[in-house]
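1. Output the structure for:
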Amino acid sequence: MKFSDLKSLSDVMTALPDEKSAANLLFNEGLIKNNVNCSKCGNPMQLRSRANGYEVSPSQKEINWFILIFCGGAEVPRAKIAPVKAIKVIVLWKQKYSAKQISKEVGISEQTVCDWRNFLREICTSIELSYGKLGGIDRTTGRVAKILVPLLQASVDKNSIVYSDERKSYSQLKHYFSEHCTVCHKIQFVNIVGSRRVCTNGVEAMGSRLKAPFKSGKGTRQTLLDSYISEFFVRENEKDDFFSKVLDEMKSKVI
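-> Alright, predicted model coming up:
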């Protein structure tokens, strides 16, 4: 069983009946180092069974599993949770469960869930930076022509036919691309131009999908907005490969 094969909570409970099986999965996937020395005595650390789970010897401290994984990219979750619970959180997040739903299903606090979700979105931010597509790192709220046109020129072939609404910022696009067709949303959803059906509903729908979680969650902090946008774009771009892409990015940060 691979981590990416875990599609639901029932999959996790069936494949990982105890903490040892969960730990072995994480070791085998390369998500946890299997050769770590104690920071106090310098001796190799080993898993040791205890009544309530596993701990690390010789430090005698409860293992903070994912602290061993990530550095220099995403902020590591502060909350220490057992391997099975960590895996459940990741799988449920992949399924777009809310923080309240994950808290109830896994049996941890909503604050702990939020901490882990923040961490997973930072992984998405790291993935998005590799795309090099329209928008990207230095986002701006400006939508004037002097901002939009250079972005479009950098990302869209000059021989392309561009569809847009009739926003004033787009009025000069015909000078930079093969053709520019518009639709006026005040009077129509589709504009017939020759044999073409000019429609921007696909892009509008994507915007609606992006905004939906914010509406259901009654907004979010401004400081977290970019990470939510990153998660959205990575989900849209990777589609069925989203979970595998996230896991691969996590593995790339193991030290």
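2. hey, let's count contacts and neighbours off CA atoms from now on
-> Will do.
3. Could you check which helix or strand contains the closest residue to Val162 other than its chain neighbours?
-> Closest residue to Val162 apart from its sequence neighbours, by CA to CA, 6 or more residues apart in numbering: His180 at 4.8 Å. Following DSSP states H and E, one finds His180 within strand 179-183.
4. so who does the residue nearest to Val162 touch?
-> With contact set as CA atoms under 8 Å, 6 or more residues apart in numbering, His180 has these partners: 161-164, 173-174.
5. Out of these, which end up buried?
-> 162-164, 173 (16 or more other CA atoms under 10 Å).
6. Closest one of the residues you listed to Leu120?
-> Checking the buried ones among the contacts of His180 against Leu120 with CA to CA, the nearest one is Ser164 at 33.7 Å.
7. Just the strands from this structure, written as ranges.
-> 46-50, 53-57, 61-62, 161-165, 179-183, 191-193, 196-198 (DSSP state E).
8. Now the second one, please; I'll put the structures next to each other:
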Amino acid sequence: MADHKTDDHPDGNYPCGMMPDNTFQTDVLPLLCENPLPVINWLKQHGLLKHEMHCQSCHNRMNWTKHSRSKDGFAWKCQTRYCKKYKFTATIRTGSFFSKSHVTLQKWVHAIYLWSERVGERTATRHVNISEKTMIDCYSFFREVCSKHFQANPIQLGGLGIIVEIEESCFTQKPKHHRGQAPHTPVPPISPVWVFSITDTSTKPTTGYMEVVQSRDAATLLPIIQAVIQPGSIIYCDEWRAYCNLQDLSGDTNKPVNSSINFVDPHCGAHTRTVESYWNRHKSHIKTMRGCKRDFMNSYLTEFMWHDRYSDNAFENFCKHIALQYPM
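-> Take a look at the predicted model:
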């Protein structure tokens, strides 16, 4: 699962300005004490743990009780004497985002906060005090939450008379100075990774959509355009031939494929600087991560798109999205 290693803060300190942040000081720091009750109560209040539990056998409410053998110090216990599962205990994590994990709830909350502040995995590993592999898995789970959020809430850009820009961008990491290669050994060719990007110029800061594409032909790009860009939008694009061919798929060369979406000839003064800037910003972030495996590229793009939209109160927003996906 170790898809990349980030060493964005080698001195082991939080990013500049993080520690004085009010969210950390008032909401997170008090939850990181050894006593598990504060974090348990906070997770209940935010819909991340159950407020009550019913026995699967007798269906009566189970009691909340201390449990020394539980990793959380508490458990749900059936106290119905006639029930065949009398005194049976269930973990307080049942059905939750944390149900399959052995990481303490305090460390989970700390990790969520650091991820929401875009702290790299290596730095987060040091502060949360868990293994790097475990932190990589945690961050992977967070990206899954982002992915599920956009599956339930598909991204829509543009609208009547709104300009959107589209562009395909190449991202390829090349080994520096033949690192890892024997002297005079030819470097094997690296196939490029192409990312199709769409930005909405009406939003500040710019929001967009990104997806890794295997091909840059019209048959590949058209379904993405039709799914993401709203009717009535005006599309600015470069002179690449695939965009010209988009009209051909409609069977009417005098009209665009979608009659409510208009492709603008770049010779009329249109430009794609916004989408180029948008992609370069995220490309730079990938480079600070020292790259990532191709199989994980789309999941990182999804994470970037989530942060584009929810960076204000990111910690609170992410907890809300977890609660929606794991209803208690």
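9. care to give me the TM-score?
-> The TM-score (TM-score structural alignment, normalised by the length of the first structure) is 0.72; 232 aligned residues with a CA RMSD of 3.8 Å.
10. Quick one: neighbours of Asp265 of the second structure, just the number.
-> 15 (other CA atoms under 10 Å).
11. before we move on, what about Ala227 of the second structure?
-> 12.
12. Next up, the contacts around the closest residue to it other than its chain neighbours.
-> Spatial nearest neighbour of Ala227 of the second structure, excluding adjacent residues (CA to CA, 6+ apart): Gln156 at 7.6 Å. Neighbour list for Gln156 of the second structure: 227-230 [criterion: CA under 8 Å, 6+ apart].
13. ditto for Lys61 of the first structure
-> Glu55 are the contacts of Lys61 of the first structure under CA under 8 Å, 6+ apart.
14. quick revisit: distance to Leu129 of the first structure for the buried ones among the contacts of His180 of the first structure - can I get that in CSV?
-> Shown next, in CSV, are those (distance: CA to CA, whole Å):
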residue, distance to Leu129 of the first structure
Val162, 25
Tyr163, 26
Ser164, 26
Leu173, 27
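15. about what we covered before: would you mind finding the match for the residue nearest to Val162 of the first structure in the second structure?
-> The pairwise alignment with the second structure assigns His180 of the first structure to Val264, based on TM-score structural alignment.
16. how many neighbours does Cys33 of the second structure have?
-> Around Cys33 of the second structure there are 12 residues (other CA under 10 Å).
17. distance of it from Ala314 of the second structure?
-> Cys33 of the second structure is 22 Å from Ala314 of the second structure, where distance means CA to CA, to the nearest Å.
18. what does Phe141 of the second structure give?
-> Distance from Phe141 of the second structure to Ala314 of the second structure, by CA to CA: 16 Å.
19. before we move on, back to that, put together TSV for the strands of the first structure, with distance to Ser98 of the first structure on each row.
-> Output for these, formatted as TSV (distance: least, CA to CA, whole Å):
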stretch	distance to Ser98 of the first structure
strand 46-50	32
strand 53-57	27
strand 61-62	28
strand 161-165	34
strand 179-183	37
strand 191-193	39
strand 196-198	37
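20. start and end residues in the first structure for the biggest helix by length in the second structure, please.
-> The longest helix of the second structure (DSSP state H) is helix 132-152. Aligning helix 132-152 of the second structure against the first structure (TM-score structural alignment) gives residues 110-130.
21. Just give me how far that stretch sits from the chain centre.
-> 6 Å (CA atoms, centre = their mean, to the nearest Å).
22. buried stuff in that stretch?
-> 110, 112-128.
23. same question, stretch 153-173 of the first structure
-> With the criterion 16+ other CA under 10 Å, stretch 153-173 of the first structure contains buried residues 162-165, 170, 173.
24. Show me which pair in those residues is furthest apart.
-> Among those, Asp165 and Leu173 lie farthest apart (CA to CA), at 11.6 Å.
25. Contact partners for the nearest residue to Val193 of the first structure once chain neighbours are set aside?
-> Closest residue to Val193 of the first structure apart from its sequence neighbours, by CA to CA, 6+ apart: Cys181 at 7.6 Å. Applying CA under 8 Å, 6+ apart to Cys181 of the first structure gives the contacts 161-164, 193, 198.
26. which of the contacts of His180 of the first structure does the second structure keep?
-> Checked against the second structure using both residues aligned by TM-score structural alignment, their matches' CA atoms under 8 Å, the contacts of His180 of the first structure keep these contacts: 161-164.
27. Adding distance to Val84 of the first structure, write the residues you listed out as JSON lines.
-> Listed next are these as JSON lines, based on distance: CA to CA, whole Å:
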{"residue": "Ile161", "distance to Val84 of the first structure": "50"}
{"residue": "Val162", "distance to Val84 of the first structure": "49"}
{"residue": "Tyr163", "distance to Val84 of the first structure": "48"}
{"residue": "Ser164", "distance to Val84 of the first structure": "48"}
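28. What residue in the second structure is paired with Arg48 of the first structure?
-> Aligned partner of Arg48 of the first structure by TM-score structural alignment: Lys66.
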